[in-house]
Every structure is written in structure tokens, then in C-alpha cells.
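Student: just need the structure, nothing else, for what follows:
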Amino acid sequence: MLRNNYIHSIFQVIIIVYLPIVILLSILQVYALNENFYTKEFKKNHVSENTKIELEDLNRITTELIDYLKDRRNDLNIFAEIKGKKSTVFGEREKKHMKDVKKLFQRGFILRNVGIVLLIGALLGLSKISENANKAIYQSLLGSSILSLGIMIFIFVLIQEDFYKYFTYFHKIFFENDLWMLNPKTDILIQMLPLDFFYDIATRVIGSFVGIMFSIGGISFYKLRKS
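Tutor: Next up, the predicted model:
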């Protein structure tokens, strides 16, 4: 009996912890690998004017960048017409940074996929060992929603206060070097993806995440009250 209670608790903790991770990484993938989102941001941030690269070429470069992050191509030796002259788009520092970014994305994909497997296992496990499986599952979903919403709202408040500050903290935590410190006057990568781009993607990811977790929490609370 004690062993079942212990396993029961482990399954609930897995749901509480991994559900928001899987949802957050999935939403991030939707935006970070969405070519239409990039095109809208290029127009909004006047990227064509700043880089002297036509929008059509910017879209092609984006396609190749996304293919690189998806591991569909091995390098970023990309050429485009810049200021009327055909030349390489990214310098060595930019390529090295994107190699680090790619590694981060690949780890994120692995974490998300492992999380999906653990979630399925935990849900099936609760269904088998719990006397009231539905209640246990809804309790886990509600707990996950409350915890993740609290954390995400706190993060949203912080980035509203000073996005650049916490964007910098993010890079210092997840990157072991300073290759991410690019020159906006000379480096095409940061001209294509300025700070406003990352602010927009962050707020959209947070907004979508909050909406999904709030819905899950609301449905779970309703089901628990009804039962």
C-alpha cells in the first residue's frame, strides 16, 4: 500500500513538472520555427531597410536558418545580395553562435520528447494504480497549472520591467561564451533579429502558455468540483 502511494505521488509530480515544460517548448517551437512569424517581424522592424537585403532574400535566409535549426542542413554558408552586391550573409562569429543555438534547440527537442513519454507513462500509471484515477489526474493538472501560471506571470512582470536585462541573463545562463554579443552595426544576424523580435516572441509564447495552462486549470477545477 505504501509503495503504491509512493508511486502514485511520483506520477503526480511528473505530471505537475513535465506538463508545463512540454507545452512551453512546443509553443516556442511553433513561433521560433514559423517562417510567417519572421516575415511579419521583418516588416514590423524594417529589417529590409536596415540590412539592405530584399524581403524575398530575407525569407529565403530564414528558411535556411530554420532548416539549420531543424538539422536539415549542416552549415550556414548562405549568400545573398547585400547593398547590391552578392556576398556571404553571416560571419564566423555569427555562425559559431548559431551552432550553440542549434545545440540548445536540439536539447530542447529531446527534453520535450522525453517529457511527452513521461507524461503518457504517468497518466497511464495513475489510471492503473489509482482508486480514483480521474480525480488524481485532475488534481495533478490543476497543481501543474497553478504552479506554472505563478512562475510565468512572475517572469512576464520581470521582462516588462526590463526585457534587455533578463534577456542578457538568459544568454549568460544558457551559453558558455560571449558569441551572442553581436554588433548591430555590422552583424546581419542581429539586424535580422533585433531585440524587439525576441520581445515579441517572448510575449507571444508567454501569452499562449498562460492561455493553455489557464484553460487546463479551469477545466480541472470544474471537474474536481463536479466530482
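Student: contacts, neighbours, all on C-alpha from now
Tutor: Will do.
Student: what's next to stretch 30-48, contact-wise?
Tutor: Identification of contacts with stretch 30-48 by CA atoms under 8 Å, 6 or more residues apart in numbering yields 53-55, 58-59, 62-63, 66, 191-192, 194, 196-197, 201, 205.
Student: quick one: end-to-end length of it, please.
Tutor: Stretch 30-48 has an end-to-end distance of 24 Å (criterion: CA to CA, to the nearest Å).
Student: if you count neighbours, what's buried in that stretch?
Tutor: For stretch 30-48, burial by neighbour count (16 or more other CA atoms under 10 Å) applies to 31-33, 35, 38-39, 41-42, 45, 47-48.
Student: returning to that earlier point: kindly indicate the member of the contacts of stretch 30-48 with the most neighbours.
Tutor: Highest neighbour count within the contacts of stretch 30-48, by other CA atoms under 10 Å: Met192, with 23 neighbours.
Student: how about that residue, nearest residue that isn't a chain neighbour?
Tutor: Of all residues not flanking Met192 in the chain, Val47 sits nearest, at 5.8 Å (CA to CA, 6 or more residues apart in numbering).
Student: please give the structure of this sequence too, so both can be compared:
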Amino acid sequence: MRPATRMPKLASEPHAAAKSGSAVPAEPSMDSAGAAAAAGRTAPAAAGSPAPAANTGPVANSAPAPDAERDVFVEESPTTMLQVRPPQEEVDRRLAAREQAANTKPVLPRVFQVLMAVFYPVVLLVLAIRLVTTNAFLWIEYHRPGFPADSFGFSTDDRLTYGSYTVDYLLNFAGRRYLGGLVNTEGKPLFLDREVAHMADVKSLIDLAFLLGLVLAIVMVIGIIYLSRRSTGGVRRGLFAGSIATLVLIIGLGVLAVMGWETFFTDFHKIFFANGTWTFYTDDTLIRLFPSQFWSDAGIFIGAFVLVVSSLTLAFTWPTKDRRQAVARAKRPGRRAAAQ
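Tutor: The predicted structure is shown next:
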């Protein structure tokens, strides 16, 4: 077995340098440099010893200054109105104004509700009159059982033909010649001059009523659109009040008509027509086409129509518990804004 041989020991760099006779400068470590610097800062200078010369040249291996000794630029915080709190009195005043604005109801929705309540009876009454002034209602009247026949020779077909001319005259833009130029089978004028004059007065009254009803209906439609967007439950309240007013009005007129139809019919004509312009003989064409039974049936239809429609409106707009709760939920703060 061959014995192990010892490897020759290599000399370190300083030792090798010492052997070669060349001096190698020693590099100062960071620990020694820091210690020297600390010693230089803390050690007091000996009395009479010369002050060390200031080193003006750059120091390659000098340690960086600590963060606490660095110059830090701090920007001053600007003073704005958002950072200045107003006095407590101003805060209370703004809060009270905000609460008052939130609790104050706008005026325009109330105005539209009142207008709807006032206009509803008029519009409904005009609509009922418009349904009466149709050839369909005329046909139903002339063909219904029990309607009195003409004692002067008009057949049902004659009545329907001549009566249709009269109704059409009320709805078109023709002048008096539309009725004044009609003749009967004998070639004589169908209507007398005073009959044509009365129908012209009726035409003017009908036109005014229809125009008024149309304008009020347009205002109601505008109010319904506005209230549906701006006032929760405003449309329902307006129609509810209008239906109550309509029922009171139509019931009152119905009682007067039942107590004395002839008196009611006469007083109505005295209000809208001049005396002596609306009375005719029994053999005049207007009386033969539109006897007293026709007008009583027309009055019953108008009253029944208005009564039924207003009652349905009252039922569908009645402020039930569920409807009141729905309105209360819709009026909660933030609900309308979230919905939009």
C-alpha cells in the first residue's frame, strides 16, 4: 500500500508578496473605516495638537448620510373652502333649508290635480253628448220597441234619412243651406226657416261644447303625463276627486230631471236659447223627427253613461291600503333617484 503524500502548502498572497519583496497595500474594511470615522467624530482633539487638514477632495469610499440628516422638502397643505368648516349656525341653517325643501310639496302638481278634478265632469259630459249626436244612436232610437211612430206619415226610413241630415249638419262645417235646401216628396221645403235658424243655434252651441271639451281634454292629458312623472299618485288623486264631483253633479241633475222632465227640458232651453226660437208645432219636421221621447231617452243615456264611467273611475282610483302603501314606498328618499 502506497503511503499518502502531503500536498505542499501554498503561500497566501501577503506571505508570497513578503517573500518576493513587494509590498501590497492593505484595503481598509468597512468596519475599520466606520470605526475610524466614529472615533474621529467622538474623540476630542488633544490640546496643542494641530487641527487636521480639511479634505477637499472627493472621498471615494465615504458612507452615505443617514435619512434623518437629508434635506426634505415638505409642501404646505393649501387652505381651501372644502377644508374650512363653516360655523355651527351656518350648518344648522343649511340643514333646516334642506329639510324644508325636501318636505315642501311643489305647487304645479297640486294645480294639475285641481284642474283634473274640475275638468273631468265637463269632459265626460261632452263625451256623452258626442255619443248621442251620432247616426248610430239615431238608428237605435228609431228601431227600438216602443218608440212612437210619426202620426203625419214619416216612415222609419224617412225619419232615419232626414234625421241623419240633421245630425250631420251639427257635425260638419256647412251653412244653413245644408238643411234649408232639403225638400220632401212633394217638392216643398223640408224645414221651415225658423227650424233652420234654431238648428243653426244648436250647431253653434254644439261646436262650442265640443271645442271646450277638446281643450279641457288636452289639458287633462298634459296633466296626466306631468303627474305620472313628477307626482306619485297624483293622477289617481285628481281622477278620484273628479269622479266624486261628477257623481254629485249627475245625481243632482238626475233628481231634477226625474222630479219634472218637462220643466227641466224647458229650463235648459231657456238658459241657452232666446225665447220663442225653440218652440214648434207638432206637425213641424223637427218635432216629427225628434219627439219628446227621443230627448228623454237621450237624457237617460247621457246620465247613465256619465254615472257608470264616473263610478268605475271612483272604484279604480279609491285610496285603498295597498295603494297608499305603494305611494309611501315610492316617496322614500333615494327611491326615485335610484329608479331613474
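Student: so who does the counterpart of Ile14 of the first structure in the second structure touch?
Tutor: With TM-score structural alignment defining the correspondence, Ile14 of the first structure maps onto Leu115 in the second structure. Taking CA under 8 Å, 6+ apart, we find Leu115 of the second structure in contact with 220, 238.
Student: Leu115 of the second structure sits in which helix or strand?
Tutor: helix 107-132 (DSSP states H and E).
Student: after superposition, how close is that helix to the first structure?
Tutor: Here the mean offset of helix 107-132 of the second structure against the first structure after fitting is 1.3 Å, by mean CA distance after the TM-score superposition for the first structure.
Student: helix, strand, or coil at Ile53 of the first structure?
Tutor: Classification of Ile53 of the first structure using DSSP: H, G, I helix; E, B strand; the rest coil returns coil.
Student: what does it align to in the second structure?
Tutor: Ile53 of the first structure maps onto Phe154 in the second structure, by TM-score structural alignment.
Student: separation between the residue nearest to its match when sequence neighbours are not counted and Ser243 of the second structure?
Tutor: The shortest distance from Phe154 of the second structure to any non-neighbouring residue, by CA to CA, 6+ apart, is to Arg288 (7.8 Å). Separation of Arg288 of the second structure from Ser243 of the second structure (CA to CA): 37 Å.
Student: whatever residue of the first structure lines up with Arg237 of the second structure: neighbour count?
Tutor: Counting by TM-score structural alignment, Arg237 of the second structure lines up with Gln139 in the first structure. Neighbourhood size, Gln139 of the first structure [other CA under 10 Å]: 20.
Student: now do the contacts for the closest residue to Gln139 of the first structure other than its chain neighbours.
Tutor: In space, not counting the residues next to it along the chain, Gln139 of the first structure is nearest to Ser220; the distance is 7.1 Å by CA to CA, 6+ apart. The contact partners of Ser220 of the first structure, taken as CA under 8 Å, 6+ apart, are 138-139, 141-142.
Student: so which of the residues you listed are in helices?
Tutor: Those of these mapping onto helices are 138-139, 141-142, per DSSP state H.
Student: what about the helices in the second structure?
Tutor: Going by DSSP H, the second structure shows helices at 13-20, 30-42, 88-103, 107-132, 135-143, 156-171, 177-180, 193-230, 234-259, 261-272, 285-289, 292-316, 321-330, 335-339.
Student: can you list the buried residues in the fourth one?
Tutor: Going back to what we said before, that points to helix 107-132 of the second structure. In terms of neighbour count (16+ other CA under 10 Å), helix 107-132 of the second structure has its buried residues at 109-110, 112-129, 132.
Student: map Phe209 of the first structure across to the second structure for me.
Tutor: In the second structure, the residue matched to Phe209 of the first structure (TM-score structural alignment) is Val306.
Student: and what of Gln191 of the first structure?
Tutor: In the second structure, the residue paired with Gln191 of the first structure according to TM-score structural alignment is Arg288.
Student: then Asp71 of the first structure?
Tutor: Match for Asp71 of the first structure (TM-score structural alignment): Asn172.
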